[in-house]
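**Student:** Take a look and give me a structure for this.
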Amino acid sequence: MQLKRVVVTGLGALTPIGNNLQEYWDGLVNGKSGAAPITYYDTEKHKTKFACEVKNFNVEDFIDKKEVRRLDKFAQYAIVASDEAIKDAGITLENVNKYRVGVIWGAGIGGLQTFQDEVMNYAAGDGTPRFNPFFIPKMIADIAPGHISMRNGFMGPNYTTVSACASSANALVDAFNYIRLGMCDVIVSGGSEAAVTIAGMGGFNSMQALSTRNESPETASRPFDATRDGFVLGEGAGALVLEEYEHAVARGAKIYCEVGGGGLSSDAYHLTAPHPEGIGVIAVMENCLRDAGLKPEDVDHINTHGTSTPLGDVAELKAIKAVFGDHAKNININSTKSMTGHLLGAAGAIEAIASILAMQNGIIPPTINHTTVDENIDPSLNLTLNKAQKRDIKVAMSNTFGFGGHNACVLFKKI
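**Tutor:** This is a model prediction of the structure:
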């Protein structure tokens, strides 16, 4: 069977450093930190008092007020980002077969704010089970692609991938496979998350996963730095329109790049910690390269998972050295989580977008907040520290990993 070629024809972003695609890119290349004190609730008794919130955002500028009440924030973010990507791609029901347009979306948690609010309201009452009739449809993780499909009339495959922080990268790999196997012409893919809540922050704090650098939140996300002390929780959404190449050409679509390959693997090691030698990460990058039919020396840029955790950063860089050998020092490696924080299930989507825009613009966004060399990290690696670097990128990879040992890698090629 001859596999179809798959390209990216639309992008949309709603992030802690920019509320649309252009703002997001400007924030990335300028090394903007999205971390700041939390505004959503009183943090006085919390260990971590900051996060990467979406800022200056009024959802009613995008979605009808009545509909907003029926949507958890993670679904609101999904709609806004996907609207931008669909408009960017120029997709309408007049130029596509609606039965061959799908929505495959990623969310690691889903409607956490809704769940928290409903349970707390019940606990504060007299024991009578009074719940909002929209409680379940607001909360469930699959509801975001449902809303996107209903809003646009897309009647192809429609579901959510849930693999913790690898969720939206997983969604992209699934979307890529559906199209190249000839099962769809177009798929809106990506991910969204809105876990900056009392329960979300409290839960991650109890695991000692979050940075507690409350005195300097804007510098708290510091991947690869010796003084890193955990990740910074972020929120938002990223959306990509994937399309079969001939279909895109036939309708005169703008093409950002080609999706070259996708890889998946499992650590099969620990509930939350990566294997110290990055064995699962080695496997996922090798799987992705094999799928793309490329050699390690073909890769110019890797957007790492790079969460700013003591164990994870070192394990991922060890894996990169194991896969790429001497060529590793020739690759521009970065972590855009240094700016956006960790968007959990949406991370893979916004980082795929960062990789694509880096390729299109010939600029690698920096890994900001690096001040102290970690002796466990090979100094010959180019981690794109503190300042963006110009580079002609022909092949870029984006790594995303999740609790449970889920690993996903997506590769993009200049076209």
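
**Student:** make it CA atoms for all contacts and neighbour counts henceforth
**Tutor:** OK.

**Student:** who's in contact with the residue lying closest to Asp83 once chain neighbours are set aside?
**Tutor:** What sits nearest to Asp83 in space, not counting adjacent residues and going by Cα to Cα, 6 or more residues apart in numbering, is Gly12, at 7.4 Å. When contacts are counted by Cα atoms under 8 Å, 6 or more residues apart in numbering, Gly12 touches 20-21, 81-86, 88, 238-240.

**Student:** Assign Gly12 to helix, strand or coil.
**Tutor:** strand (DSSP: H, G, I helix; E, B strand; the rest coil).

**Student:** Can you give me the separation between it and Asn303?
**Tutor:** 18 Å (Cα to Cα, to the nearest Å).

**Student:** Met139 too?
**Tutor:** Distance, Met139 to Asn303, using Cα to Cα: 31 Å.

**Student:** list the contacts for Gly362?
**Tutor:** By Cα under 8 Å, 6+ apart, Gly362 lies in contact with 390-393.

**Student:** Next: Cys257.
**Tutor:** Taking Cα under 8 Å, 6+ apart as the criterion, Cys257 is in contact with 7-9, 356, 360, 412-415.

**Student:** any idea which of those residues has the most stuff around it?
**Tutor:** Top of those by neighbour number is Val7, holding 29 neighbours under the definition other Cα atoms under 10 Å.

**Student:** Tell me which helix or strand Glu215 sits in.
**Tutor:** Using DSSP states H and E, Glu215 sits in no helix or strand.

**Student:** what separates it from Ala273, distance-wise?
**Tutor:** For Glu215 relative to Ala273 (Cα to Cα), the value is 27 Å.

**Student:** Strands along the stretch 151-300 of the chain, start to end?
**Tutor:** Per DSSP state E, counting those that start in this stretch, the stretch 151-300 of the chain carries strands over the ranges 158-161, 186-193, 236-244, 257-266.

**Student:** Name the residues that touch the first one?
**Tutor:** The one in question is strand 158-161. 102-107, 141-142, 144-146, 149, 167-168, 170-171.

**Student:** which ones among these are found in helices?
**Tutor:** Judged by DSSP state H, those include 144-146, 149, 167-168, 170-171 as members of helices.

**Student:** one more, for comparison:
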Amino acid sequence: MQNQPIYITALSSISPLGTSLKEAWENYKRPDHFLQQKNYGTVAAWGSALTEDAQIKILDLKNSDSKYKNLDPSVLYAIYASREAIAQAGWKDGNFGVNIGSSRGATGLFEQYHSEFIQNGEASTLSSPTTTLGNISSWVAHDLQTQGPEISHSITCSTALHSLLNGVAWLKSGMANKFLVGGSEAPLTPFTIAQMKALKVYSRYDPSESEGFPCKALDLDKKQNSMVLGEAASMACLEKGNIQNALARIEGLGYATEILEHNISISSDAVCFQRSMKMALEGIDPKEVDVVVLHAPGTIKGDLSEVAAIKKIFGKDMPALTTNKWKLGHSFGASGMLSLELAVLMLQYQEFIGVPYVKHDAVPKQINRIMVNAVGFGGNAVSVLLGKI
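**Tutor:** You can find the predicted model right below:
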């Protein structure tokens, strides 16, 4: 039972790329980005928001039930994407587990409630139950009327891939047959953006410049940090056994944590990524990996260290490297699952999606295996190796 393969049988997301895999793929084929400069309260910054169509769907969801009117966008995004995922997978009996995480959780509501407290000296009745991190999985489980375990966690930016790790562990243990896993994030709020700016990692791109890309993720020659936040939720349905019509097979999993030397740093050659990738490759020749979808947040040190780690593991047989953060920003706890979605799309369509301002020397003619990386503050790395069905 433990050795049965684990398959991804459905994927769904709501993001700046749209609300369907077809829409996401069409937007990946376009060379332009989805980052916009605007004011978030008193903070002016680049950001990547949901499409207008997606925002309308979230508003419809919010107004569909009186209980949903007081929920944070991060919870509503998760409910929407989760409904779509289980519909794709054909799960109808509610007999599955839920593990959805978030780096920040209900940050929009938290900021609102805290502002009201500062002004009035009193907290709103719903301020506590609607801002806990457990809020997301709990509401999804309630909405889908599930009968299995429901788990929430935050492992910063590697949260969604840690959810996948946990789902696989439950399946392999025999304690569950199906698991819904993913991440949700709505970080385009004044205080969240201000926090990133305080770390000196946020994009200061001037639109009058000629390059045209506020986030230069995977540009190893950039002279300044260029991270941009984006909002999204992304979910995957996991099942074990030989599943027909599955989207991809999970062929390897790896994880590692570095000793913390600084609140946000990892080592110059990302030892955590070296360990997680090596674990994910156990029993598989690195030459058989065609593409790596990098975490690559758009920071100088973050991007350089991850590429250095990949070179350590793959040596002269370097796979093609890509990322999606230049296009849709960094959605913190949801970002790893969005990267996994890109990987599955490339496996399905057999086409490599590169970064327009990066010269790609190794573009594979056939794509059979893709590795997906994510890492959070303090070096919480996860690597997932996917195989074509």
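
**Student:** Just give the TM-score of the two.
**Tutor:** TM-score for the superposed chains, counting by TM-score structural alignment, normalised by the length of the second structure: 0.92, backed by 380 aligned residues with a Cα RMSD of 1.9 Å.

**Student:** circling back to that earlier point, who has more neighbours out of Met139 and Asn303 of the first structure?
**Tutor:** Shown here are Met139 of the first structure and Asn303; by other Cα under 10 Å, Asn303 has more neighbours (27 against 23).

**Student:** in the second structure, which helix has the most residues?
**Tutor:** Ordering each helix of the second structure by length in residues (DSSP H) puts helix 73-89 first.

**Student:** compared with the first structure, how much does that helix deviate?
**Tutor:** Comparison of helix 73-89 of the second structure with the first structure after fitting gives an average deviation of 0.9 Å (mean Cα distance after the TM-score superposition for the first structure).

**Student:** Give the helix, strand or coil label for the residue most central in space within the first structure.
**Tutor:** Central residue of the first structure (Cα atoms, centre = their mean): Ala347, 2.0 Å from the mean position. Following three-state DSSP, we place Ala347 of the first structure in the helix state.

**Student:** Trace it over to the second structure, please.
**Tutor:** Residue correspondence to the second structure (TM-score structural alignment): Ala347 of the first structure is matched to Ser335.

**Student:** cool, Phe115 of the first structure as well?
**Tutor:** Under TM-score structural alignment, Phe115 of the first structure pairs with Phe110 in the second structure.

**Student:** surely that match meets Thr131?
**Tutor:** Yes - under the criterion of Cα atoms under 8 Å, Phe110 of the second structure makes contact with Thr131 at 6.1 Å.

**Student:** Just the strands from the stretch 1-150 of the second structure, written as ranges.
**Tutor:** Along the stretch 1-150 of the second structure, counting by DSSP E, counting those that start in this stretch, strands occupy 6-14, 36-40, 43-48, 97-101, 150-153.

**Student:** so which of those is the most packed in?
**Tutor:** Counting by mean count of other Cα atoms under 10 Å, strand 97-101 has the highest mean neighbour count of the strands of the stretch 1-150 of the second structure, with a mean of 30.

**Student:** circling back to that earlier point, could you tell me which of the ones in helices among the contacts of strand 158-161 of the first structure count as buried?
**Tutor:** Among those, those classed as buried by 16 or more other Cα atoms under 10 Å are 144-146, 149, 167-168, 170-171.

**Student:** List just the one of the strands of the stretch 151-300 of the first structure that sits closest to Asn132 of the first structure.
**Tutor:** strand 186-193 (21.4 Å; Cα to Cα).

**Student:** okay, and the closest one goes to which residues in the second structure?
**Tutor:** Using TM-score structural alignment, the residues of the second structure aligned to strand 186-193 of the first structure are 178-185.

**Student:** mean deviation of the matching stretch from the first structure?
**Tutor:** Stretch 178-185 of the second structure, aligned to the first structure and superposed, deviates on average by 0.6 Å (mean Cα distance after the TM-score superposition for the first structure).

**Student:** for that stretch, which positions count as buried?
**Tutor:** 178-185.

**Student:** ok, the match of Phe115 of the first structure to Tyr205 of the second structure distance?
**Tutor:** Taking Cα to Cα, one finds Phe110 of the second structure at 29 Å from Tyr205 of the second structure.

**Student:** Not counting sequence-adjacent ones, nearest residue to the aligned partner of Leu3 of the first structure in the second structure?
**Tutor:** When the second structure is aligned by TM-score structural alignment, Leu3 of the first structure is paired with Asn3. Nearest non-adjacent residue to Asn3 of the second structure, counting by Cα to Cα, 6+ apart: Lys172, 7.3 Å away.

**Student:** doesn't Leu165 make contact with that neighbour?
**Tutor:** No - with contact defined as Cα under 8 Å, Lys172 of the second structure does not reach Leu165; the gap is 10.6 Å.

**Student:** And for Asp65 of the second structure, the neighbour number?
**Tutor:** By other Cα under 10 Å, 9 other residues sit near Asp65 of the second structure.

**Student:** my bad, should have said Ile243 of the second structure
**Tutor:** By other Cα under 10 Å, the residues close to Ile243 of the second structure number 16.
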